[in-house]
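> Need coordinates for the below:
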Amino acid sequence: MKNALDGAALDAALDHVRRAGMPGLFAEVIDGDQVWRGAAGVADVSTGRPVTADMRHRVGSITKTFTTAAVLRQVENGRIGLDTPIRRYLPKLVPGERGDAITVRMLINHTSGLAEYLPYAYPSLKGMPFVAETGPESLDDHRFTRFDPLDLIGMGVTAPPVGAPGGTPGLYSNTNYLLLAQLLEEVSGTTAELCITRDVIEHAGLRDTGFPAGPYMDGPHSKLYEAWFGMIDPPRDYSVFDMSYAGPSASLTSTVADLNRFFGMLLAGEIVSASSLAQMQRTGPVVSQEGQLMDYGLGLYPMESSGQAIFWGHGGTVWGGGTLAMTRADGRRQMAVAVNMQRWNRLDRAGHPQPHPIDEALAALYRVAMYG
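From the prediction side, this is the model:
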């Protein structure tokens, strides 16, 4: 029987991404009881230090899946109602009629109509999602800023709404997940980070996953190079960065092995119940921060290719870093990939990101990883 994992093809696909312009990347692919791990390129462009497959990495919005799982465990315990108005739990944070209209579910699936706070916390991003009208200056201004989550929530709640509560398509907004963090704190009696750590990270036995205590990452890790659509040239390292701007919406650090373990257990019903998992897989249309229409469930979204098996997972970006984790619906095939540069596409005259060889190379890597 032919080996289901072609290590040579995976190595070649990984190196193709490096040759296309990515400083460094690493990945783990699983097929049943077979595991392949690989790395290509450098963790530090100035010293040539290589990346390795066991490095820790900022996983960005993959954090949202962990936060959702923690909320759903509280739903299962009867402490949170998925379709209960958020005003019942957090009357001061989302007051009035809007607090009565927005439910917990709407926060998780981005149909609350609440605006994104990032352009208000980072003034140079005020043009989001129209990237041509943004600039990277705020990234340097706020590298060591310790944001208060209540201030960030206030920015999103008081900004003009981006839609009616429950309306479709929804609009992806980190404001939703900072509110979910406050909800976890309200019902659990501890911080959201501790609640997620206890109920999800430790429950899953993840040894290299956690929330950063400050701007520095623990353990072996890569530098993270941000290009901001060619406006930072050469790309600048943002691996040292205070992640309080994201909190339980996007601040986790993990490894590709831990991510595969987490999503494998999640899809097997070992993190939340089968009924909760079914809720997570109920999808609707949401506009991403890049302005693309996507299907989104509860902290989880599908990836499929021309009628082939559906994969479930999440992607995430931070300044300079990106991660994608996907697990096939039957749990047998898994992929987690981490890259150490972001927003490599330059913009055309109309302000639209231009195709880049990295895009095609990553797509080829995903095809080899997911389908062999």
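> From here on, just use CA atoms for contacts and neighbour counts.
Fine.
> show me what contacts Glu185?
Thr191, Ala192, Cys195 (CA atoms under 8 Å, 6 or more residues apart in numbering).
> and if you look at Val71?
Per CA under 8 Å, 6+ apart, neighbours of Val71: Ile80, Leu180, Leu184.
> between those, which is closest to Leu25?
Minimum distance to Leu25 across the contacts of Val71 is 31.4 Å, recorded for Leu180 (CA to CA).
> quick one: which of the contacts of Glu185 has the most company?
Ala192 (24 neighbours; other CA atoms under 10 Å).
> Out of the contacts of Val71, flag the one nearest to Val29.
Nearest to Val29 among the contacts of Val71, with distances taken as CA to CA, is Leu180, at 31.3 Å.
> Please give the structure of this sequence too, so both can be compared:
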Amino acid sequence: MTGRLDPIALQAALDAVHEAGVPGIFAELRDGRDTFSVAAGVADTETGRPVAPDMRHRVGSITKAFTAAAVLRQFDADEIDLDTPIGHYLPRLVPDERGQAITVRMLLNHTSGLADYLPHAYPSLAAWPLVADTTPDSLADNRFTHFPRLELIALGVAAPATGAPGSTPGIYSNTNYLLLCELLEAVTGESAEKVITREVIERAGLTDTELPTGTRIEGPHSRHYESWLGMFEPPRDFSVYDMSFVGPAASLISTVADLNRYFALLLSGEIISCAALTQMQQTNPVIAFDGKTIHYGLGLHRVELPGTGVHWGHDGSVWGGGAISLTSADGHRQLSLAVNLQRWNRLDAAGIPQPHPIDAALASLVRTALA
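Purely as a prediction, here's the structure:
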């Protein structure tokens, strides 16, 4: 059980993230029946417009927790079997022996061995994850590029495998989740976006959450500032962007209040069945894009912080925008936050990203909020 929240300490921790270098940060924390909405800094560095807790924001890979839930609702309906090979459903997209070896579960938990397509779609990121050998040119070049999903999947499937199907640690890959979108379409006959919206977003009553169809964030929002390890100086605004490069793997727009509501309902068995939730919470080690090992289930992270116990949720990043949403195992404490700066770490002479004061301040905020 968590202790009683100190709102003054929470605001101070949020202010510290802003003072460490994030232009703007906002959050909602739920402590039992009490809700605290807090913000620090600016939404626009040119005008000084302040951030506010109710702003809409691109939340990146938190989207995967929604897409996974849509797949698990089809599991509940006996339309999808988690341990059936993806080649059974999508033989043309993942053909031959590989399609028979990779299961739906392996796509959900990133143990498929399928590489991420992004370095192949964005030429200046071809050296990823060796970030020192990348440039952010492709980010700007593709601001209004519409990527067909099947072309992105083909790039990921054609790339060298990152491991044998089912082997651990898995390697985080957006290719997996675009394939899951195609799976949803194959079994429902509707677009993945429509299924996720009806079966998950609307079911949860999330009025400020959507999978975008245009390049802009509608409603009050912050600009999204991308640094790309200091290669954009000053950081560049990417809040207007065609999100087809990730689609329902990472394109969701939401608010911190909607994220808390969603994970509260998901983890209490009100979005998917308790049997499906049990499957969702079966974790394995996965290597994330930053090289760190995470405990990943079926679209869900298991996070254990010193002195705070076990929490479930997800984090996410897009160009210029980031978010974190965590809920304690007992459901008593929730934190959802958003920041409007990404990849703030700088490279040393050897090309290795170095710790930044933002890292420590953000970790301290999470501990303060969840302890």
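> re the thing from before, just the ones in helices from the contacts of Glu185 of structure 1, please.
Ala192, Cys195 (DSSP state H).
> Adding distance to Met326 of structure 1 as columns, could you present the contacts of Glu185 of structure 1 in a markdown table?
Shown next, in a markdown table, are the contacts of Glu185 of structure 1 (distance: CA to CA, whole Å):
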| residue | distance to Met326 of structure 1 |
| --- | --- |
| Thr191 | 28 |
| Ala192 | 25 |
| Cys195 | 24 |
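> what's the closest of the contacts of Glu185 of structure 1 to Phe241 of structure 1?
Ala192 (20.3 Å).
> List the contacts of the closest one.
Neighbours of Ala192 of structure 1 in contact, by CA under 8 Å, 6+ apart: Ala181, Gln182, Leu184, Glu185, Pro248.
> Put the buried members of those residues into a ChimeraX selection.
Only the buried entries of the contacts of Ala192 of structure 1 go into this ChimeraX selection, using 16 or more other CA atoms under 10 Å:
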select :181,182,184,185,248
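> Same check for the contacts of Ala192 of structure 1, but in structure 2.
Compared against structure 2 with both residues aligned by TM-score structural alignment, their matches' CA atoms under 8 Å, these retain Ala181, Gln182, Leu184, Glu185, Pro248.
> now, the most widely separated pair of the residues you listed?
Across those (CA to CA), the longest gap, 11.4 Å, separates Glu185 and Pro248.
> now His57 of structure 1, what's its secondary structure?
Three-state assignment for His57 of structure 1 (DSSP: H, G, I helix; E, B strand; the rest coil): strand.
> wait, what's in contact with it?
His57 of structure 1 neighbours (CA under 8 Å, 6+ apart): His221, Ser222, Thr253, Ser254, Thr255, Gly321, Ala338.
> which residues of structure 2 does stretch 89-108 of structure 1 align to?
Alignment note (TM-score structural alignment): stretch 89-108 of structure 1 is matched to residues 89-108 of structure 2.
> How about residues contacting the matching stretch?
68, 81-88, 112, 153-154, 157, 165-166, 176-177, 179-180, 182-183, 186, 297-299.
> Leu5 of structure 1 and Gly32 touch, don't they?
No: between Leu5 of structure 1 and Gly32 there is no contact under CA atoms under 8 Å: 9.7 Å.
> Looking at these two, which one has more neighbours?
The residue with more neighbours, out of Leu5 of structure 1 and Gly32, is Leu5; 21 against 12, by other CA under 10 Å.
> Now that one: which helix or strand?
Counting by DSSP states H and E, no helix or strand carries Leu5 of structure 1.
> again, but for the one 5 residues further on
Remark: Leu10 of structure 1 resides in helix 7-19, with elements defined by DSSP H and E.
> quick one: what's aligned to Pro355 of structure 2 in structure 1?
By TM-score structural alignment, Pro355 of structure 2 lines up with Pro355.
> how many neighbours does the closest residue to its match other than its chain neighbours have?
Leaving aside its chain neighbours, Pro355 of structure 1 sits nearest to Asn345 (6.5 Å; criterion: CA to CA, 6 or more residues apart in numbering). Number of residues near Asn345 of structure 1 (other CA under 10 Å) recorded here: 18.
> one step back: of all the kept ones among the contacts of Ala192 of structure 1, which comes closest to Phe144 of structure 1?
Nearest to Phe144 of structure 1, judged by CA to CA, of the kept ones among the contacts of Ala192 of structure 1 is Pro248 at 17.8 Å.
> distance of that closest one from Leu180 of structure 1?
8 Å (CA to CA, to the nearest Å).
> Need the residues touching each of the two.
By CA under 8 Å, 6+ apart, the residues touching both Pro248 of structure 1 and Leu180 are Thr67.
> which of the contacts of Val71 of structure 1 are also in contact in structure 2?
Shared with structure 2, among the contacts of Val71 of structure 1: Ile80, Leu180, Leu184 (both residues aligned by TM-score structural alignment, their matches' CA under 8 Å).
> And these, which is closest to Asp237 of structure 1?
Taking CA to CA as the measure, Asp237 of structure 1 lies nearest Leu180 of those, at 30.3 Å.
> Let me see the contact set for Gly154 of structure 1.
Leu93.
> Does it belong to a helix, a strand or coil?
Gly154 of structure 1 ends up helix, using three-state DSSP.
> the strands in structure 2, which residues?
Ranges of strands within structure 2 are 24-31, 34-41, 57-58, 170-171, 225-226, 236-237, 253-254, 284-287, 293-296, 301-305, 309-318, 321-328, 333-339, 341-342, based on DSSP state E.
> Comparing the fourth one with structure 1, how large is the average distance?
I take that to be strand 170-171 of structure 2. For strand 170-171 of structure 2, the mean deviation from structure 1 after alignment is 0.5 Å (mean CA distance after the TM-score superposition for structure 1).
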